[in-house]
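>>> Need a 3D model of the sequence below.
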Amino acid sequence: MSVKKESVEKIVQAVGGKDNIAAATHCVTRLRFALKDEGKVDKESLENIDLVKGSFSTNGQFQVVIGQGTVDKVYKEMVAMTGIGESSKQDIKDEAAKKLNPIQRAIKTLADIFIPILPAIVTAGLLMGINNILTGPGIFFDEALIEVYPQWADFASIINLIANTAFVFLPGLIGWSAVNRFGGSPLLGIVLGLMLVHPDLMNAWGYGAADEIPTWNLFGLDVQKVGYQGQVLPVLLASYVLARIEIALRKRIPDAFQLLLVAPIALLVTGFISFIAIGPITFAIGNVITGAVVGLFEIAPILGGLIYGGLYAPLVITGMHHTFLAVDLQLIGSTGGTFLWPMVALSNIAQGTAALAMMFVLKDEKLKSLSGTSAVSAYLGITEPAMFGVNLRFRFAFISAIIGSALAGAVISVAGVKAPSIGVGGLPGFLSIFPQNWGAFFIGMAITLVVPFVLTLLFGKLRKQK
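Here you go, the predicted structure:
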C-alpha cells in the first residue's frame, strides 16, 4: 500500500503539529507519540484521515492506529517530513513516564516487564493446546488419542516438553526482562531467575505435599532449600534488588575491577537475600493473593465472572490489564490453571463481534471496511483496531461488547473453565483451554458471538430513529 504524503501531513497537523511532538516511534499497528500537550490534538480531524483507524491515549502516550505494514511506511514518511528523528520505544516510554502518577508508573513497569516475554508464553500456550488435543480424553474418542494410537505418545511428550519449558523456567524469563527494565544486566537477570529454580532445590510444586522440607544451616539460621517454579513475585523483587546492587557497585568500583567484582558480589548478595528473606516472604504473599482471587470466584463465581468479563475491555483502555498477566501466571504456577485468561479470550471475541455488527449499521464505506477488517483482527486476538477504531468511536458498540463479555464471563466462571496457559485470545483461544472445559467455553463463545451482535444492531437502529 502506497502512503500519500498529504495524509501523513494531516496526521502531523492533527496531533498538534511537529512542534507538539516530543518524540515518536511505532509498533506493529500504531504510531506512538509523546506529545508536549495532548490538548492540542484534533481527534475528529485525525480520525477522518483515510489512513487512521482510531486513536487513544494511554500511559502518557498518544497512539494512532494505522495497521500492520502501513504503519512503518507512514512513520518513515513522517520522520522525513518533520525531521524529528527516529526514536526508540524506550525513548517514548521515558518521555511519556514524566507525565505519570505513581500508580500509572507501577502499571507501566509491570507492562514493560511482561510484554517482552509474552510471545514465549503465548507460544507455549498454543503448543500446550496441541498437547491437550492429543492427550485429552473425550475429544475424538472416549479415551485419549495417544491411548488409541500409542505411536503418537512420544510425539505428544516432546510437544509437552517444548511447551512447558517457558513455564518451568519462567523466573529466568522474568529475571531477564525485569533486571533489564530496572537498569541492570539482562544476563545476570537470567542467572538469577534460573538460580531460583535450580534442580538442587526442592520443587515448589511439591512443597505443599512434602513431609519434610530440606534446609541449609547458616551459622544457626535454617533456610529452606525451596525453588520458586511458577512464581512471579520472588523473582520480580529479587530482580529489583539485583539491579540496584549492580548499579551501585558499578558507580563505586573502578572499571579495571568491574568484571571480577560486580557480577559475583551482586549475585552472591542477591542470592542470599532471596533465599533468606525475599523468597519466603513473597512466596507467602503470592499464596495469599492467589487464595483471595480463587476464594472470590469460589464464593461468587457469577459475580466474579460478570465483573472481570465486563471490566477487562475498559482495563485495556487504561493499560491496567497488564497487571493481570502477573496474576494469571501466579495462578498457573500455584493452582495449575487460570480462570481469568479464558474471559480475556472471550472479551476479544465480543469486541470483534460488535465491530462486525457495525458493518450493518454504518453507511460510510471507509468505516464499514474498517469494521470488517478490525473484526477479523479481533477474532485472531488483536483488538486495538476494533476497540479504538470502531467500538469506542460509537459507544453503544463498546457497551454491547462489554455486556456480551460479562455474560459469557459469568457462564464460564460458574462452569469452572480454566486454561493451563496463556494463549492467543479470540477464536483460537479454545486451544489453550483444558479439553474437559471446551463445552462450557464454546457456550461462552456463542454468547460473545450472538449477544454483542444483536445488541449493537438494536442500539444502532434506536440511534438512527432519534
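
>>> can we go C-alpha only for contacts and neighbour counts from here?
OK.

>>> check which helix or strand covers residue 271.
When secondary structure is defined using DSSP states H and E, the element that contains residue 271 is helix 255-273.

>>> Tell me which residues touch residue 188, please.
176, 179, 263, 267 (C-alpha atoms under 8 Å, 6 or more residues apart in numbering).

>>> Pull the most distant pair out of those residues.
Within the contacts of residue 188, 176 and 263 form the most distant pair, 14.5 Å apart (C-alpha to C-alpha).

>>> more neighbours, these two?
Of the pair residue 176 and residue 263, residue 176 is the one with more neighbours under other C-alpha atoms under 10 Å, namely 27 against 19.

>>> Another sequence for comparison is provided below:
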Amino acid sequence: MDVNKQAVEKIVQAVGGKENVAAASHCVTRLRFALLDESKVDKAALENIDIVKGSFSANGEYQVVIGQGLVDKVYDQMVEITGIGRSTKQETKEASERNLNPLQRAIKTLANIFIPILPAIVTAGLLMGINNILTGKGIFYPNASVVDIHKQWKDFADIINLIANTAFVFLPGLIGWSAVRKFGGSELLGIVLGLMLIHPDLLNAWAYGDALAKGEVPHWNLFGLEISKIGYQGQVLPVLIASYVLAKVESFFNKRVPDSYKLLLVAPLTLLITGFLAFVVIGPITFGIGNAITNAFVWIFNNFAALGGLIYGGLYALLVVTGMHHTFLAVDLQLIGSTGGTFLWPILALSNIAQGSAALAMMFASKDDKLKGMSLTSAISAYLGITEPAMFGVNLRFRYPFISALIGSAIAAVVITLSHVRAASIGVGGLPGFLSIFPQNWVPFFIGMAIALVVPFALTLLIAKVKREQF
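Okay, here's the model as predicted:
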C-alpha cells in the first residue's frame, strides 16, 4: 500500500504539529510519540484519517495504530516531510518519562524490567502446559496420566519439564540482568548477582519452611552476627532491590576509580559490597515483605474468593489502561515461587478474552467497514493475549463495549476464584491460556472462559441495538 503524503501530514497536524513532538519512533504496528502537550491532540481528526486504525495514550507515549509493514513507510515519510529526527524506541521512552508523575515512573520502571524477560517466562508457561497435559491425571485416562499408561513418554515429559522450569528456577538471574540494565549498571554483574542469590550452597527457599520448623536453618557467623544462609529461589523483591543497589555502587566506583584500575577494582568491589548487603540486610527484609504480600493475597482469596475475583476481574482492564497491571506481574511471579501457582493470572487471561469478545461484537453492530475491520483484527489480537488494540481502538472509544467486557470479566473471575483455579505459570493471556492452568482446574476455567466469551459479546450487541447507533 502506497503512503499518501497528505495523510501523513494530517497525522502530524492531529498530534499537535511537529513542534509538539519531542521524539517519535515506531514499533511493529504503531507510531509512538513523546509529545510535549497531549491536550493538543485532535483524536477525532486523527482517527478519521484512512490509514489510522486507532490511537491511545499509554505510559507517557501517544501511540497511533497504523498496521504491520505500512507503519515503516508512514514513519519514513513523516521523517522526510516534517524534519522530525529519527529516534529509537528507547529514546522515545526516555522523552516520554518527563510527562510521568513519580508513581507512573515507578510503574514504568517495573514494566521496563519485566517486559524484556516475558518471552522466556511465557515460553516456559507454554512448555509447562504441554508437560501438564502429559503428566496430569484424569485428562485422557481415569485416575492416570499419559506417562502412567505410556511409559515411553515419561522421559520426554521430564525433558520438557526441565526446559520449562529453567526460567523459573533461575528467575533471579533473569531479573538481575534486566533490572541492572534498567538501573544503568553492568548487565553481566546483574546476572552474577541474581545467580549468587540462588547458589546451590544456600538453603533452597522452597525448603525454608520445613527447615525453620525443624530448627535446621543454616547460618553464617559474621563476627558474632548470625546471618541465615538461605537462597531466594522464586523471590522477586530481593533481587530487584539488590540490583538497584549494585547499579548505584558500580556507578559510585566508576566515577572515582582511575581507568587503569577499573578492571581490577570496580567489579570485585561492587559484587563484594552488594553481596554482603544482599545477604545481611536486603535479603532478610525483602524476603519477609515478599512473603507478607503473598500471604495477604492468599488470605483475601481464601476467605473472600468471590469478592477478590469480582474486584480483580472487574478492574484488571482498568489497570491496563493506567499501566499499573505491570506491578501484578511481580506478584504473580512471587505467588508462583512461594506457593507453586497463581490465582491472579487466570483472571488476566479471562479479562483479555472478554475485551476481545466485546470488540468482536462491535464488528456485527457496526455498519462502518473500517470499524468492522479494526474490530475483527483487534478481537483476534485480544484472544491471543494483546488487548491494547481492542481496548484503545474500539472498546474505550464507544465506552459500553469496555464496560460490557468488565462485567463479563468480573463474573468469570468470580466463578474461577470460587473454584480455586490456579495457573502453574504465566503463559499466553488469552484463549491458549488454559495450557498454563493446572489440569485439575480446566473444567471451571473453561466455564469461566465461556462466560468471558459470551457475556461481553451479548451485552455489547444488546446495548448497541438499544442505542440504535449507526457507526
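
>>> quick one: TM-score?
Once superposed, the chains reach a TM-score of 0.98 (TM-score structural alignment, normalised by the length of structure 1), with 466 aligned residues with a C-alpha RMSD of 1.2 Å.

>>> Which of the contacts of residue 188 of structure 1 sits closest to residue 193 of structure 1?
Where the contacts of residue 188 of structure 1 are concerned, and distances follow C-alpha to C-alpha, residue 193 of structure 1 has its nearest neighbour in residue 176, at 7.6 Å.

>>> Okay, that closest one and residue 354 of structure 1: tell me how far apart.
If you measure residue 176 of structure 1 against residue 354 of structure 1 using C-alpha to C-alpha, to the nearest Å, the figure is 39 Å.

>>> circling back: can you redo the contacts of residue 188 of structure 1 as JSON lines with distance to residue 18 of structure 1?
Putting the contacts of residue 188 of structure 1 into JSON lines (distance: C-alpha to C-alpha, whole Å) gives the following:
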{"residue": "176", "distance to residue 18 of structure 1": "36"}
{"residue": "179", "distance to residue 18 of structure 1": "35"}
{"residue": "263", "distance to residue 18 of structure 1": "44"}
{"residue": "267", "distance to residue 18 of structure 1": "46"}
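
>>> Residue 140 of structure 2 contacts residue 146, doesn't it?
Yes - between residue 140 of structure 2 and residue 146 there is a contact at 7.0 Å, judged by C-alpha atoms under 8 Å.

>>> if you count what's nearby, which of those two comes out ahead?
Relative neighbour count places residue 146 above the other of residue 140 of structure 2 and residue 146, with 21 against 13, counting by other C-alpha under 10 Å.

>>> hang on, isn't the more buried one packed against residue 135?
Yes - contact between residue 146 of structure 2 and residue 135 holds when scored by C-alpha under 8 Å: they sit 6.1 Å apart.

>>> Now residue 8 of structure 2: which helix or strand?
Here residue 8 of structure 2 is assigned to helix 5-14, by DSSP H and E.

>>> Find me the equivalent region of that helix in structure 1.
Mapping helix 5-14 of structure 2 onto structure 1 (TM-score structural alignment) gives residues 5-14.

>>> repeat for stretch 319-335 of structure 2
So stretch 319-335 of structure 2 sits over residues 315-331 in structure 1, by TM-score structural alignment.

>>> Then stretch 367-380 of structure 2?
Following TM-score structural alignment, the aligned partner range for stretch 367-380 of structure 2 in structure 1 is 363-376.

>>> Which positions in the matching stretch come out as buried?
Neighbour counts over stretch 363-376 of structure 1 (16 or more other C-alpha atoms under 10 Å) mark 367, 368, 370, 371, 372, 373, 374, 375, 376 as buried.

>>> and residue 108 of structure 2, what does it touch?
With C-alpha under 8 Å, 6+ apart as the criterion, the residues that contact residue 108 of structure 2 are 59, 323.

>>> how about residue 176 of structure 1, what does it touch?
Under the criterion of C-alpha under 8 Å, 6+ apart, the neighbours of residue 176 of structure 1 are 186, 187, 188, 189, 190, 193.

>>> Got a quick PyMOL command for the buried subset of those?
In PyMOL, selecting the buried portion of the contacts of residue 176 of structure 1, with burial taken from 16+ other C-alpha under 10 Å, looks like this:
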select buried, resi 186+188+189+190+193
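
>>> For the contacts of residue 176 of structure 1, give me a markdown table that also has distance to residue 213 of structure 1.
Rendered in a markdown table, the data for those read as follows (distance: C-alpha to C-alpha, whole Å):
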| residue | distance to residue 213 of structure 1 |
| --- | --- |
| 186 | 32 |
| 187 | 30 |
| 188 | 28 |
| 189 | 27 |
| 190 | 26 |
| 193 | 21 |
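
>>> if we take the contacts of residue 176 of structure 1, which one ends up nearest to residue 254 of structure 1?
residue 188 (19.5 Å).

>>> after superposition, how close is the helix or strand harbouring the closest one to structure 2?
For residue 188 of structure 1, the enclosing helix or strand under DSSP H and E is helix 186-195. Using mean C-alpha distance after the TM-score superposition for structure 1, helix 186-195 of structure 1 ends up 0.4 Å from its aligned counterpart in structure 2, as a mean over the superposed pairs.

>>> Let me know the next secondary structure element after that helix.
Toward the C-terminal end, the helix or strand that comes next after helix 186-195 of structure 1 (DSSP H and E) is strand 215-218.

>>> average distance between that following strand and structure 2?
Once the two models are superposed, strand 215-218 of structure 1 sits on average 1.1 Å from its counterpart in structure 2 (mean C-alpha distance after the TM-score superposition for structure 1).

>>> The nearest residue in space to residue 168 of structure 2 that is not next to it in sequence: neighbouring residues, count only.
If you skip the residues right next to it in sequence, residue 168 of structure 2 has residue 234 as its closest partner in space, 6.7 Å away by C-alpha to C-alpha, 6 or more residues apart in numbering. A count of neighbours around residue 234 of structure 2, defined by other C-alpha under 10 Å, yields 23.

>>> ok, and the closest non-adjacent residue to the equivalent of residue 412 of structure 2 over in structure 1?
Matched across to structure 1, residue 412 of structure 2 falls on residue 408, judged by TM-score structural alignment. Of all residues not flanking residue 408 of structure 1 in the chain, residue 444 sits nearest, at 4.4 Å (C-alpha to C-alpha, 6+ apart).
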